[in-house]
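Undergrad: Dropping the sequence and predicted coords here.
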Amino acid sequence: MDHRAGIVPRTPLTALAAIVAAIVAAAVTASCDGTTGPSSFEPGPLGVVAVRRGEAVKIRSLLAMTGAPSLGVAARRGVELAVRDVATVRGRNVELGDAVDSMCSPEGGRAGAREIVADPQIVGVIGTSCSAAAVAASPVISQAGYVMVAPSTTSPLLTSDLAGNPNPDHHPGYFRVANNDLYQARAVSNFAYNQLGLSRIVTLHDGDPYTTALVKAFGDAFRALGGEVPVATGIRKGQTDMTSVLAEFAAAGPGGIFFPLFRPEGSPFAAQARAFDGLEGVTLISGAALLVSEFLAEPQSEGIYFAGPESDYSGNVNEVTGKSAEAVIAAYEAAYGEHPSTPYWALAYDATTLLLDAVRAIAVEEGGRLYLDRSALRARIGAVGLRGLVGEVSCDAFGDCGTGRQNVYHHTDSSVTDVEQLPVVYRFVP
C-alpha cells in the first residue's frame, strides 16, 4: 500500500513481499498517522482513495469563473454552501479547495480536468458550467476513474437521446442534475406552437455543443408538431455584428426567433433584432444561458420569452443537509451580499450533496483509514438519488439526474432582474 499517495494499488505483491510490506507499513502508520495496521480492503477496478485520520475528503469544482461567470460564480457559491452544510464525511472534514476555472470552453475544461486528476486524493468534481467545457473535461475525468456531477451542462450530446441510446460525448462517471436539453426543446416547441400559435420559427446557434444541439432538438420537435424552421443558422463566438443573419431571418418571414445564446452574443443580437427592418413584431425566445440577472437588467431583454429550469424552490428541503431552500437562500445572501443571479445555484448545491452523500455511503472505515472506492462511488450515484432543493433527483443509466421540468418565463420589465420574480407562462412536465 502506498501510504504516501493514499492510493491502494491494484496489482498484488508476491507473498513474501506482501508480508514484509505489511509489517513495515504497520510500523510506519502506527507511529506517524495513528492507523492501526494493514487493511484487507480490496479495491475495485478504478482504484481507491484512502483517507487517513486527520486528513480531509477532497473534492473540487470545475466551473466557469470566467467565460460565463454569471453561471459559474453562483454555482460555485452553491457548492461552497453545500460543503459548509455537509461539513464532514465519517469524521473527516470536506476540503473543496480553490475554484478551478473551466472558462466555458473546451480548452478550459480539458486543462481544468487534467489539473484535477493530477491529484489522486481528489474523490469527485462538481462541474462543469458549460457543455463546451464538459465535452472536453468528461473524457479526462472518466478515464481517470473519477466522477463529475454537473449543475448546468444540458447538451444531449453529453448523455443520451432519452430513448436508451448513448450520445457521442457520453462517458462513464459523468452525471448532471441539470436537465437534458431535449426536455427544453419539447417545452419551447410546445409553448411556441400550441400557446403562442407560431408556425414558422428561425433558429440561431453559436457553434457550441449547447446551442447547436438545442436548436437541432427544437427544430425536430417543432417540425413534429407541424411547424416550419425555414432557417437554422449560426454565428461565431464573439460575433457582435448581426446584420447578415438578421437579413437572412427577415427574408424568411418568421413569426419567431429561437436564439439560445450566451450573453456576449445574445445581448447584441437581441438589441439589433429589435431594430431590424422586417422583424418588427417577431417573437424572441431564448434559453437558460441568458436567463441571468445581468441580461435581464438590459432594456433589450424586455419582451423575450426564456425557457429554463424551475426557479421557485420554496417548500423544498435537501434531505442530506436538512436545509430548506429559504434557509439556503438566506445563507447565500448573508455570505455574498446579494441574491443568486441564476437558478443554477440550487442545482449546484444539490449536485454537491449528491456527491458527498454517495461518498459517505460507500466509505469503509478500516485500520484507521477511510477507503473510498471509485467504482462503488459511480455505482452509488447512478443508483440512489435524493430529495433536493430542486425536487427529486434520480439518475438514469447515462447520467441524466434532473427532474425534466422546465418553465417558460416572460420578461417584460428590465427593473425586475430576479428570475424568481418573472411570470411563468408555461410549465413543462415530462
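TA: Cool, the structure landed.

Undergrad: contacts, neighbours, all on C-alpha from now
TA: Will do.

Undergrad: What helix or strand is residue 94 located in?
TA: For residue 94, the enclosing helix or strand under DSSP states H and E is strand 92-95.

Undergrad: How about the contacts made by residue 77?
TA: Residue 77 sits next to 332, 345 when contact means Cα atoms under 8 Å, 6 or more residues apart in numbering.

Undergrad: Please identify which helix or strand holds it.
TA: Here residue 77 is assigned to helix 69-86, by DSSP H and E.

Undergrad: Got another one to weigh against that:
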Amino acid sequence: MKGKLWTVLAVMVVLSLGLAACGPKPTAAPTEAPTPVPAKETPTAPPAAAVEVEDEWGVIKIAKGDPIKIGFAAGLSGAGIDVLGLDEQRGAELAVKDRPEVLGFKVELQVEDSQCNAEGGQTVATKFVADPQIVAVVGHMCSSSCTPAATTYEQNHYTMVSPSCTAPSLTAPDTGTKAFNRVCWNDKIQGPAAAKFVYETLGVRKVATVHDGSPYAEQLGQEFTKGFEALGGEVVAAEAVNVGDTDMRPVLTRIKAAEPELIYFSAFVAEGGYMRSQMADVGMEDVIFMGADGIKADEFIKAAGDAAEGVYASAADFAEAGADLPKFLEAYEKEYGEKPIAPFHAHAYDATMVILNAIEQVGVVDGEGNLLIGRKALNEAIRGTKGYKGLTGTITCDEYGDCGAGSVAVSMVKNGEWVPAEAPAVAEEGPPDLGGREVVVAVENAYPPFNFIDEATGEAIGWDYD
C-alpha cells in the first residue's frame, strides 16, 4: 500500500510539471511606445504685407507685366518744324534705349504730333490725360503748344518736362504751373545773350526785329530788345510775319526804310529761310541776319540756299555739356545714320531721364507685383531734381520748373554748315587812297643837332635831331 502511494505521488508530480510547461507563458511588463517624430513641415512665406500708396493727386497702378508709358509730344509735321521734332524724338528714344526698364518694368514711349501751335498742343494734352496709364510727358516742343498743354496737365495732375519750350511766361511766378518743367534755358537768358553778341561782338548799333506771333518768338524778341537797348543799341523796326508766309518782300521793304545793320529773327526755319533768301530782292543782301534755336537746323541752310552763308543763330552751349555727350552723339549717328539734325536732341534725352529718375525714386511695387506711382509725389520728385549730371550739363530745378543749365552759344553758317561763330574780320587800316595826288612833307629843324661821340674812341657816331 505504501509503495502504491509513492507511485501515485510521483505520477502527480510529473503531471503537474507537464501541465506547467504546457500552460500560457507569463506576460511581460508593459512598456510605453516611442513618441512618433512629426514630419518636417515645408516653411511657407508669410503673406505679403499690403502696400498702400496714398496721393492726393491720385495713384497710377501699372499691372505686373505692363509697361511704364511715357507720353512724348513734339512738332512732327509742318515745313521746317518736323525736323526739330524728329530730332527731339530721337533723343528720347535713345534715353529709353539706354534705360529700358525702371523697377523691373519696361519703359515705352507713346509718340504724338503736337505740331507747333496751340491747337496741336491742346489736342495731344487732352488725349494724354484721358489715358490714366500715361505716367508723365516728355514735351511739348514749342512754347505755343506748351502753353495750353501745361494748363490741361495742371488741371488733371499730370507732369511734363519740356526739352525746348523756352518762353519766359511758362515759368513766371504769376503765369507758370506746377505741371510744367523744362531742361532748356529760359529766354530771359537767351535774349540778352544774343543782344550782347550783336552789340559787343558784331559791333552793331541799329537792328530790326521780326517774330511770327507765337509765344516763343514774340517773348524771345522782347527779351532781345530789352537786352539790346540796355546796352545802348537801337531797335529801329519791329515787324511780325504769319506762320506759313512765303513772300517776305513787303515786310523787308518796310524794314529797309529804317536802315538797320542787322535783322534779328526769332521764329522758325521755313519763314526764316524765305526771309533770308529774299533780302537780296530788296537790296538788303549786306544786312546781317541772326536767329535763334528756331532756325539752327540744317534744314534752314537748305531753305535759304546760298544766302544762308554768314547767318548767325544762338542755341545751347555744348562746350559746357556733360561728359557723356560725345558718347551720345556717336550713338545718335550710329542709330540714325546721320549727325543730329536740330538743336534739342540732348535736351530730350535729359528730359526723359529726369522723369525716369523720379519714377524710380517714388515708385512702389506691391505684393502682387504691381507698380504704384503717386502723381503728386512724382511731380514733386521731378521739381525736386538737384545736381543731375545730364548730357546738357548739371540739371537743378528751381521752384518754378526752370531746370536747365542755361548756357547759350552763337553759331554761324560757314561753307554750308553750322560752326562756332567768329567775330567778323576787320580790315587792317592802311594808308589812305589819295587818288594820285602829290604830298609834300615839311620838317622843321629849329635847333642844331647833337653829334654823339663814342667815349672809347672819341669819334662821332650819330646825330640827334630832337
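TA: Nice, I can see it. Please read all numbers here as calculations on a predicted model, not as lab measurements.

Undergrad: any idea how far the aligned residue in the first structure for residue 298 of the second structure is from residue 172 of the first structure?
TA: Using TM-score structural alignment as the criterion, the counterpart of residue 298 of the second structure in the first structure is residue 293. Residue 293 of the first structure is 34 Å from residue 172 of the first structure, where distance means Cα to Cα, to the nearest Å.

Undergrad: Kindly provide the distance from the residue lying closest to residue 212 of the second structure once chain neighbours are set aside to residue 252 of the second structure.
TA: Among residues not flanking residue 212 of the second structure along the chain, residue 241 sits closest, at 4.8 Å (Cα to Cα, 6 or more residues apart in numbering). Note on residue 241 of the second structure: its distance to residue 252 of the second structure, by Cα to Cα, is 10 Å.

Undergrad: repeat for residue 325 of the second structure
TA: 40 Å.

Undergrad: Looking at those two, which is more packed in?
TA: The residue with more neighbours, out of residue 325 of the second structure and residue 252, is residue 252; 23 against 16, by other Cα atoms under 10 Å.

Undergrad: returning to that earlier point: please pull up the equivalent of the residue nearest to residue 212 of the second structure in the first structure.
TA: Looks like residue 241 of the second structure aligns to residue 235 there (TM-score structural alignment).

Undergrad: can you check residue 408 of the second structure too?
TA: So, by TM-score structural alignment, residue 408 of the second structure is matched to residue 406.

Undergrad: how about the strand holding residue 94 of the first structure, aligned to which bit of the second structure?
TA: Using TM-score structural alignment, strand 92-95 of the first structure pairs with 105-108 in the second structure.

Undergrad: Can you spell out which helices and strands pack onto the lengthiest helix in the second structure?
TA: Ranked by residue count, the top helix of the second structure under DSSP state H comes out as helix 2-22. Counting contacts by 3 or more Cα pairs under 8 Å, 6 or more residues apart in numbering; DSSP states H and E, helix 2-22 of the second structure is packed against no other helix or strand.

Undergrad: Now do the same contact list for the residue nearest to residue 233 of the second structure when sequence neighbours are not counted.
TA: Leaving out its chain neighbours, the residue that sits closest to residue 233 of the second structure by Cα to Cα, 6+ apart is residue 205, at 4.8 Å. When contacts are counted by Cα under 8 Å, 6+ apart, residue 205 of the second structure touches 199, 232-234, 261.

Undergrad: Can you report how many residues neighbour residue 174 of the second structure?
TA: 8.

Undergrad: sorry, back to before: give me the mean distance between the strand holding residue 94 of the first structure and the second structure.
TA: Once fitted to the second structure, strand 92-95 of the first structure is off its aligned match by 1.0 Å on average (mean Cα distance after the TM-score superposition for the first structure).

Undergrad: Just list what whichever helix or strand comes after that strand packs against, helices and strands only.
TA: Following strand 92-95 of the first structure in sequence order, the next helix or strand is strand 100-101 (DSSP H and E). Helices and strands touching strand 100-101 of the first structure, by 3+ Cα pairs under 8 Å, 6+ apart, are strand 57-63, helix 106-117.

Undergrad: repeat that for 10 Å
TA: With contacts taken as 3 or more Cα pairs under 10 Å, 6 or more residues apart in numbering; DSSP states H and E, strand 100-101 of the first structure sits against strand 57-63, helix 69-86, helix 106-117.
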